[in-house]
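Peer 1: Prediction below, plus the sequence it came from.
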Amino acid sequence: MKLAIVILNWNGQQLLETFLPSVVAYADGQDVYVIDNASTDTSVSFIETHYPTVKCIKLTHNIGYAGGYNEGLKQIDADVYCLLNSDIEVTENWLKPVIHTFEAEVNTAIIQPKILDYHHKNKFEYAGAGGGFIDQLGYPYCRGRIFNSLEEDRGQYNDQKEIFWASGACLFIRAQAFEVLEGFDPHFFAHMEEIDLCWRAQNKGMTVTYVGLSTVYHVGGASLKTSNPKKTFLNFRNSLYTLVKNTHQPLLLVVLLRLILDGIAGIRFLLQAKPKHVIAIVKAHGSFYKAVPYLLQFRRQHSNRKSHHQLPSIVWSYFVRNKNYFNKL
């Protein structure tokens, strides 16, 4: 099986200096690529000078995570793409369990490994942890991470399990599946486009799998910190995008409930003296309303929709019932 490890970069030379060595060391003979999103630093010259075996694909302008991978992957010949954030440290033999799973399970289109925190290596990392799920209203959560509560890794997720979404921090996908799905939705720009991709994959009968015998360590927030209102904007807007495009439930009711809960989240930000995040939610809703014609058109054109939730409300479970751990849900 021909696998390509593909890192998307934008002005990330410092991250490449730190994390590219482990990727090259543990590539197991597979090709490594960097798609450069029109960086203005010296990332490209650094790669060409210090890592001549790493192939660099240079884009003419920054088109985000979704657009960057969509364009860059057109230039890569492989059976499987590993989409890897530039702030991830990989481990020895991390590829073998993944390749074995793809070879053994022909319906598995997407795989996520175990994602632990680079700075606290005994804990799961926010972006993906032990595999992702969403609730009835489209709020994401993970095995090992619910909102900001992170579990310690005690081997409880050293399993292999079908999940709902795989983290874009380290996402393996068959090239054929990526082509059938027409890649990421570029309307997202960044954040949560992997949830949309995984949902669309399952609507077409494909399987998303977590492989806990493969481990990577993720810094997280290297592009946008949690404290950045732009991240709040993208997360709230893109979550609504994903829900409208893909949910099998009565659309008007689900969206109305989501908008109410988003309003409550805005009040919470206000009480925390974070007015910029309140404004970000308002802007997210405004951007969402503008995109409604496109979202509804997509929905009409794709009528097969998979039941997505195992839990009515992660918000209720976490904030009201105080359920902080996945096995308590």
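Peer 2: Looks like it came in fine. All figures in this text were calculated on a predicted structure; none of them were measured in a lab. Residues are numbered from 1 along each chain as shown.

Peer 1: Every contact and neighbour count from this point should use C-alpha atoms.
Peer 2: OK.

Peer 1: just how off-centre is stretch 56-67 within its chain?
Peer 2: Put simply, stretch 56-67 sits 17 Å off its chain's centre (Cα atoms, centre = their mean, to the nearest Å).

Peer 1: Could you tell me which residues within that stretch count as buried?
Peer 2: Cys56, Ile57, Lys58, Ile63, Gly64, Tyr65, Ala66, Gly67 (16 or more other Cα atoms under 10 Å).

Peer 1: Among those residues, which lie within strands?
Peer 2: Among these, DSSP state E puts Cys56, Ile57, Lys58 in strands.

Peer 1: I'd like these as a markdown table, with distance to His120 appended.
Peer 2: Below are those laid out as a markdown table (distance: Cα to Cα, whole Å):
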| residue | distance to His120 |
| --- | --- |
| Cys56 | 31 |
| Ile57 | 33 |
| Lys58 | 34 |
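
Peer 1: Go through these and say which is closest to Val278.
Peer 2: Lys58 (36.5 Å; Cα to Cα).

Peer 1: how far away is the closest one from Val80?
Peer 2: 21 Å (Cα to Cα, to the nearest Å).

Peer 1: One more: Gly168?
Peer 2: Using Cα to Cα, Gly168 is found at 15 Å from Val80.

Peer 1: Same question for Gly205.
Peer 2: When distance is defined by Cα to Cα, Gly205 is 18 Å away from Val80.

Peer 1: more neighbours, those two?
Peer 2: Val80 (22 against 15; other Cα atoms under 10 Å).

Peer 1: Now do the contacts for Asp193.
Peer 2: Careful, residue 193 is Glu and not Asp. When contacts are counted by Cα atoms under 8 Å, 6 or more residues apart in numbering, Glu193 touches Ala66, Gly168, Phe184, Asp185, Asn238, Thr242.

Peer 1: Which PyMOL command selects the buried ones in those residues?
Peer 2: Selecting the buried subset of the contacts of Glu193 in PyMOL, with 16+ other Cα under 10 Å as the burial test, is done by:
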select buried, resi 66+168+184+185+238+242
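
Peer 1: Which of the contacts of Glu193 sits closest to Val255?
Peer 2: Thr242 (11.0 Å).

Peer 1: contacting residues around Val24?
Peer 2: By Cα under 8 Å, 6+ apart, Val24 lies in contact with Val32.

Peer 1: Pretty sure it sits in a strand.
Peer 2: No. Read with DSSP: H, G, I helix; E, B strand; the rest coil, Val24 is helix and lies in no strand.

Peer 1: What's the separation between it and Thr242?
Peer 2: Separation of Val24 from Thr242 (Cα to Cα): 34 Å.

Peer 1: do the same with Cys198
Peer 2: 10 Å.

Peer 1: Do you have the strands of the chain handy? List them.
Peer 2: Along the chain, the stretches classed as strands by DSSP E are 3-9, 31-36, 55-58, 80-84, 88-90, 108-117, 132-134, 140-142, 145-146, 149-150, 160-162, 170-174, 207-218.

Peer 1: put this beside the first:
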Amino acid sequence: MTFRTGDVLLECVDSVLAAPDIDELVLVNHDNPPEMVEQLEQRARHDAKLRLVHTGENLGFSKGCNIGAQAARGDALLFLNPDAVLKPGDASRLLKTVQGRAEPAIVGARLIGPDGREQRGARRGALTLGSALTGFLGLSCAFHREHEPLPSRPVAMPTVSGAAMLMTRRGFERLEGFDEGYFLHVEDIDICKRARDAGGEVIFEPRVEIAHVGSTSKISQIKVEIFKALGLARYFTLHGGVVGPLQGFVLGPVFLVGAVMRSVLFQIQARTAGKLPASEL
């Protein structure tokens, strides 16, 4: 699924098309610029492995992934962010790791940023109200585990990243896919939670390292933060038990205020570092 990702999208597509262990690439195009669409269509004309699905508008991450999964023909589904670069053998390693696991099973890769370090989000604990609040406020919390020692083999992990996540079709359909109530962010936390609750396994695969740029879509920071806030409120509404609806009602405004504050802070920091024109503050 891609929405105005930029030139890194072509690097992502080329890496997947070059991978011998990938049977097909279904790319869900959420309103990319015409010049980018033309380059994608050129690749599709020259490589039957690439199939394009044009939605005409940004329908969100969850819905885009579900559309792609429905269009795909394989028994295994690898969800890959449009700014992630796959290496030959990555997909087959993830597939081998998911085989024999209790379904619905999810296997997530280790994400490596442009600085060569493991990115936040590839391995996380179970989301709690405390970890959500501390993390959303930018405080340190045990939810993120990228600073822990790297395991040498696949390990159980409450939450892995949707930026590089593999599931069997059977497991994906058992969960009825991603929850389309999440537009952007938190949907991967949700599907991992639902997989665990259904008796499945969520596994972090440290031997698969995938380069991931991150934050490449042309969308304003404040929108990203608002979608994240709404996602968190939805998560605690759905997974909060009998008090879930009350939690969502109370936390929604809190997370939204925090989203605006975080966005302003990020922009001030970017302006101070000289990365953002004053007119964009």
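Peer 2: Great, that's in hand. In this text the structure is predicted, and so the values were computed from the model without any measurement.

Peer 1: So after superposing, what's the score?
Peer 2: After superposition, the two chains reach a TM-score (TM-score structural alignment, normalised by the length of the second structure) of 0.77; 260 aligned residues with a Cα RMSD of 3.5 Å.

Peer 1: before we move on, back to that, nearest to Ser45 of the first structure, of the buried residues of stretch 56-67 of the first structure?
Peer 2: Set against Ser45 of the first structure, the nearest of these by Cα to Cα is Cys56 (9.8 Å).

Peer 1: what residue of the second structure takes the place of the closest one?
Peer 2: In the second structure, the residue matched to Cys56 of the first structure (TM-score structural alignment) is Leu52.

Peer 1: contacting residues for the most centrally placed residue in the first structure?
Peer 2: Nearest to the centroid of the C-alpha atoms of the first structure, with distances taken as Cα atoms, centre = their mean, sits Gly168, at 2.8 Å. Residues in contact with Gly168 of the first structure (Cα under 8 Å, 6+ apart) are Leu83, Leu84, Asn85, Ala127, Glu193, Glu194.

Peer 1: That one -> the second structure?
Peer 2: In the second structure, the residue paired with Gly168 of the first structure according to TM-score structural alignment is Gly162.

Peer 1: which residues touch the alignment partner in the second structure of Gly67 of the first structure?
Peer 2: Taking TM-score structural alignment for the superposition, Gly67 of the first structure sits opposite Lys63 in the second structure. Counting by Cα under 8 Å, 6+ apart, Lys63 of the second structure touches Phe178, Asp179, Glu180, Phe183.

Peer 1: if we can go back for a sec, quick one, what contacts the match of Cys56 of the first structure?
Peer 2: Val26, Leu27, Val28, Asn29, Leu40, Glu41, Ala44.

Peer 1: filter those to the buried ones?
Peer 2: Buried subset of these (neighbour count, 16+ other Cα under 10 Å): Val26, Leu27, Val28, Asn29, Leu40.

Peer 1: Surely Val85 of the second structure is in contact with Ser15?
Peer 2: Yes. Under the criterion of Cα atoms under 8 Å, Val85 of the second structure makes contact with Ser15 at 5.9 Å.

Peer 1: So for the two, which residue has more residues nearby?
Peer 2: Neighbours per residue (other Cα under 10 Å) separate Val85 of the second structure from Ser15, with Val85 holding more: 22 against 15.

Peer 1: Translate the more buried one into the numbering of the first structure.
Peer 2: Mapped onto the first structure by TM-score structural alignment, Val85 of the second structure lines up with Glu89.

Peer 1: roughly how far apart are that match and Ala169 of the first structure?
Peer 2: Taking Cα to Cα as the measure, Glu89 of the first structure falls 11 Å from Ala169 of the first structure.

Peer 1: Tell me, how many residues neighbour the alignment partner in the first structure of His30 of the second structure?
Peer 2: Taking TM-score structural alignment, His30 of the second structure has Asn37 as its aligned residue in the first structure. Neighbour count of Asn37 of the first structure, defined by other Cα under 10 Å: 23.

Peer 1: got the contact list for the residue nearest to Asn37 of the first structure when sequence neighbours are not counted?
Peer 2: Leaving aside its sequence neighbours, Asn37 of the first structure sits nearest to Asn62 (Cα to Cα, 6 or more residues apart in numbering; 4.6 Å). Residues counted as contacts of Asn62 of the first structure (Cα under 8 Å, 6+ apart) are Trp10, Asn37, Ala38, Ser39, Gly68.

Peer 1: ok, the residues you listed in the second structure, which still hold?
Peer 2: Of those, the ones still in contact in the second structure (both residues aligned by TM-score structural alignment, their matches' Cα atoms under 8 Å) are Trp10, Asn37, Ala38.

Peer 1: Now distance to Tyr139 of the first structure too, for those residues, in TSV please.
Peer 2: As requested, these are exported to TSV (distance: Cα to Cα, whole Å):
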residue	distance to Tyr139 of the first structure
Trp10	28
Asn37	29
Ala38	32
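
Peer 1: from those residues, which single one is nearest Gly221 of the first structure?
Peer 2: For these, the minimum distance to Gly221 of the first structure (Cα to Cα) is 13.6 Å, reached by Trp10.

Peer 1: Which residue of the second structure is paired with that closest one in the alignment?
Peer 2: Under the alignment (TM-score structural alignment), Trp10 of the first structure pairs with Phe3 of the second structure.

Peer 1: any idea how far Phe178 of the second structure is from the residue lying closest to its match once chain neighbours are set aside?
Peer 2: Excluding the flanking residues, the one nearest Phe3 of the second structure by Cα to Cα, 6+ apart is His30, at 4.8 Å. Counting by Cα to Cα, the gap from His30 of the second structure to Phe178 of the second structure is 17 Å.

Peer 1: cool, Ser62 of the second structure as well?
Peer 2: For Ser62 of the second structure relative to Phe178 of the second structure (Cα to Cα), the value is 5 Å.

Peer 1: cool, Thr134 of the second structure as well?
Peer 2: Applying Cα to Cα, one obtains 26 Å for the distance of Thr134 of the second structure from Phe178 of the second structure.

Peer 1: Check Asp197 of the second structure too.
Peer 2: For Asp197 of the second structure, the distance to Phe178 of the second structure - Cα to Cα - is 15 Å.
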